[in-house]
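# everything below, folded, please.
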Amino acid sequence: MKYTAFALLAGFLLDLIFGDPRRLYHPVCAIGNLIAALEKGIRGILPRSQKGELWGGFFEVLIVCMVCGGIPLAVLSGVYRISTAAGFVLESFWCYQLLATNSLKKESMRVCDRLKNGTLEEARYAVSMIVGRDTKALSKEGVIRAAVETVAENTSDGVIAPMLYMAIGGVPLMFLYKGINTMDSMLGYKNEKYLYFGRCAARLDDVANYIPARLSAGLMILAAPFAGLNAKEAARIYRRDRRNHASPNSAQTEAVMAGALCVQLAGDAWYFGKLYKKPTIGDPLRAVEAEDICRADRLLYAVSVLAVILFVAVRLLILH
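Alright, predicted model coming up:
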């Protein structure tokens, strides 16, 4: 799309100013409903065997990708043909809806507020809204780490990766990425229910996030001084600990965040009542504190601004 660079900038600014438009039906909710409905239908048709679930997961991914990429492409192309201004407004608005900078900060700061002004139980509940792990038994330090880790991971998944894909292929490619990412969050578990059915979704998400995760980590290191954080330590921990996760991508940004804050993140965690042994990331140069959530959000904003400037500039240079 000719005006994608400007739509990306407009959408980013709208997200910073207004945050998630909660009164409007969110596209990711529609994607989630589609994924859930397809899963139910496919499981009802194919046999409950390893092979059947692998094929079922493949068909789920295929259909979701076609819908998430195809419908926005058709709608946006049609609107642009009718009116360039209307197409630009729609592309900007969809970009605004699909970016999560403001909402990620708000949700993480809610955890920080409950830690400072509420109870540990309230902080556990607040962090449960933004993480997938079990939170009922988390200590104060565990709540802080969980919040900081989700800010680090979602800096890539919720901000930098969507920006990158929009810069490459406009909002339709951004929608396709969000479809892939949402499938992974709903189906990509290594438990009995999703070990085979969710495998294709999880592998595709790994591929889709491979470059964005590493680009995000590099940009976070560059942005760390602007957030008042330790860029040298961020780079050191990144080089050492960027592979300390079962996912090939998750530790990329978590390692940078741990180094920038000079704390230790990750380690063992409970998911669905089961303890998962996980390596730590970073060095415990000091104890984590609630203020680290604020510092993580500063880095989130700094890298988001740096990324949008980079992507808009590159997109404009390519077009001209």
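
# hey, let's count contacts and neighbours off CA atoms from now on
OK.

# what residues are up against Gly57?
By CA atoms under 8 Å, 6 or more residues apart in numbering, the contact set of Gly57 is 196-201.

# one more time with 6 Å
197-198 (CA atoms under 6 Å, 6 or more residues apart in numbering).

# gap between it and Ala30?
19 Å (CA to CA, to the nearest Å).

# ok, now Asp283?
Look at Asp283 and Ala30: by CA to CA, they are 41 Å apart.

# all strands for the stretch 201-320 of the chain, in order.
Remark: strands assigned in the stretch 201-320 of the chain by DSSP state E, counting those that start in this stretch are 265-266, 269-271, 274-276, 280-281.

# can I get those strands in TSV including mean neighbour count?
Putting the strands of the stretch 201-320 of the chain into TSV (neighbours: other CA atoms under 10 Å) gives the following:
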stretch	mean neighbour count
strand 265-266	24
strand 269-271	15
strand 274-276	11
strand 280-281	22
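
# before we compare anything, build this one as well:
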Amino acid sequence: MHRGVSTAAGLLIGFAIDRAAGDPRRGHPVAGFGMLAASLESVTYADHRRAGVVHELVLVGSVIGLGAVLRRGGAIPVAAATWTVLGGRSLARTGRMMADRLEAGDLTAARELLPSLCGRDPEALDTDGLARAALESIAENTSDAAVAPLLWGAVAGVPGLLGYRAVNTLDAMIGYRNQRYRHFGWAAARVDDMANLLPARMTGLLTALVAPLVGGRPGTVLRTWRRDAHRHPSPNAGVVEAAAAGALGVRLGGRTEYRHGVEQRPELGRGPAPAVGDLRRAVRLSELVQYAAVISAAVLAPLSAVLWDRMRGRSARG
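Got it, this is the predicted structure:
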């Protein structure tokens, strides 16, 4: 089987397994990587950027090297890696659970659930605040947990799948601007920004494509993206959150309370603030984008393989 075709097949199979089974409840490889990274940090940590660069290179480089070994097995390792790195079904399930708890008026249970979606202070949020926090997290994580790994898998196979998840996990662990990680986590944050530049914009385009299925308009998505995304402090989260706001006809951003303090985020979109019903629509939008992403990745994988083969051929002739 041609390498591009086997990659496409592996991506489709791995996506199907994720949709059917979700993340394993115990022994998740990503959790194991996180434990390894935390242990290594006790050795590599120093309050300067060079130490963070070494930390990033060792961990991400090791994972990409492992992926390069595993890629020789055809579709099976691609499927296994895809299932390992995807988090789309778990994201949608958590979003629905949040909507259920908010509709039932159980704010205590909703607040307990919020940390599994984002790092905001749940005790400071009411029903609408919890709905907005969950919706924004679902929009951003649709790209991080589904579109980005699928795109990197299509372009680079198993090394792309595993390498992207390593980059994204390290950013979630140390890519902060607090006192401990301002310098050490700089490389993790910058590499994650670069790794998500194209996936975030692909997510925005796919959001525009499927917007009519959640009551939105593609033109509104693109206008909101163009008008508002650049105002967000993140070059990537701004794109996907603005696109989601345009598709759902809601206004995101505003006062955002974290445990470390309060941030005033720019407003994205021109509709009303999101309510619980909008959160359910956001979950549906996320799932539609995920399906569109895996189809796009399956089409892109053979084309990418042909391009890599041509580049290698030119290099050999040179």
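
# in structure 2, what range does stretch 291-307 of structure 1 match?
On structure 2, the counterpart of stretch 291-307 of structure 1 by TM-score structural alignment is residues 277-293.

# what's the average distance for the matching stretch when superposed on structure 1?
When structure 1 is superposed, stretch 277-293 of structure 2 averages 1.2 Å from its matched positions, counting by mean CA distance after the TM-score superposition for structure 1.

# how about residues contacting that stretch?
So stretch 277-293 of structure 2 is contacted by 92, 135, 142, 147, 206 (CA under 6 Å, 6+ apart).

# any idea which helix or strand carries Ala9 of structure 2?
If you go by DSSP states H and E, Ala9 of structure 2 is part of helix 3-21.

# which strands and helices sit next to that helix?
helix 75-85, helix 276-317 (3 or more CA pairs under 6 Å, 6 or more residues apart in numbering; DSSP states H and E).

# can you tell me which of those helices is most buried?
helix 75-85 (a mean of 24; mean count of other CA atoms under 10 Å).

# in structure 1, what stretch matches that one?
So helix 75-85 of structure 2 sits over residues 88-98 in structure 1, by TM-score structural alignment.

# how much does that stretch stray from structure 2?
Mean deviation for stretch 88-98 of structure 1: 1.9 Å (mean CA distance after the TM-score superposition for structure 1).

# and what of stretch 59-72 of structure 1?
Per aligned residue, stretch 59-72 of structure 1 averages 1.1 Å (mean CA distance after the TM-score superposition for structure 1).

# go through that stretch and flag the buried ones.
59-61, 64-65, 67-69, 72 (16 or more other CA atoms under 10 Å).

# stretch 162-172 of structure 1 against structure 2, how far on average?
Mean for stretch 162-172 of structure 1 is 0.6 Å (mean CA distance after the TM-score superposition for structure 1).

# could you point out which element follows the helix holding Ala9 of structure 2?
With DSSP H and E, the next secondary element past helix 3-21 of structure 2 is helix 29-44.

# quick revisit: tell me which of the helices and strands packed on helix 3-21 of structure 2 sits nearest to Ala124 of structure 2.
Of all the helices and strands packed on helix 3-21 of structure 2, it is helix 276-317 that lies closest to Ala124 of structure 2, at 17.4 Å by CA to CA.

# got the angle for the closest one vs helix 3-21?
Calculated by axes from the mean of the first three to the mean of the last three CA atoms, to 10 degrees, helix 276-317 of structure 2 forms an angle of 160 degrees with helix 3-21.

# to the chain's geometric centre, what's the distance from helix 276-317 of structure 2?
13 Å (CA atoms, centre = their mean, to the nearest Å).

# swap in stretch 158-174 of structure 1?
Distance, centroid of stretch 158-174 of structure 1 to centroid of chain: 12 Å (CA atoms, centre = their mean).
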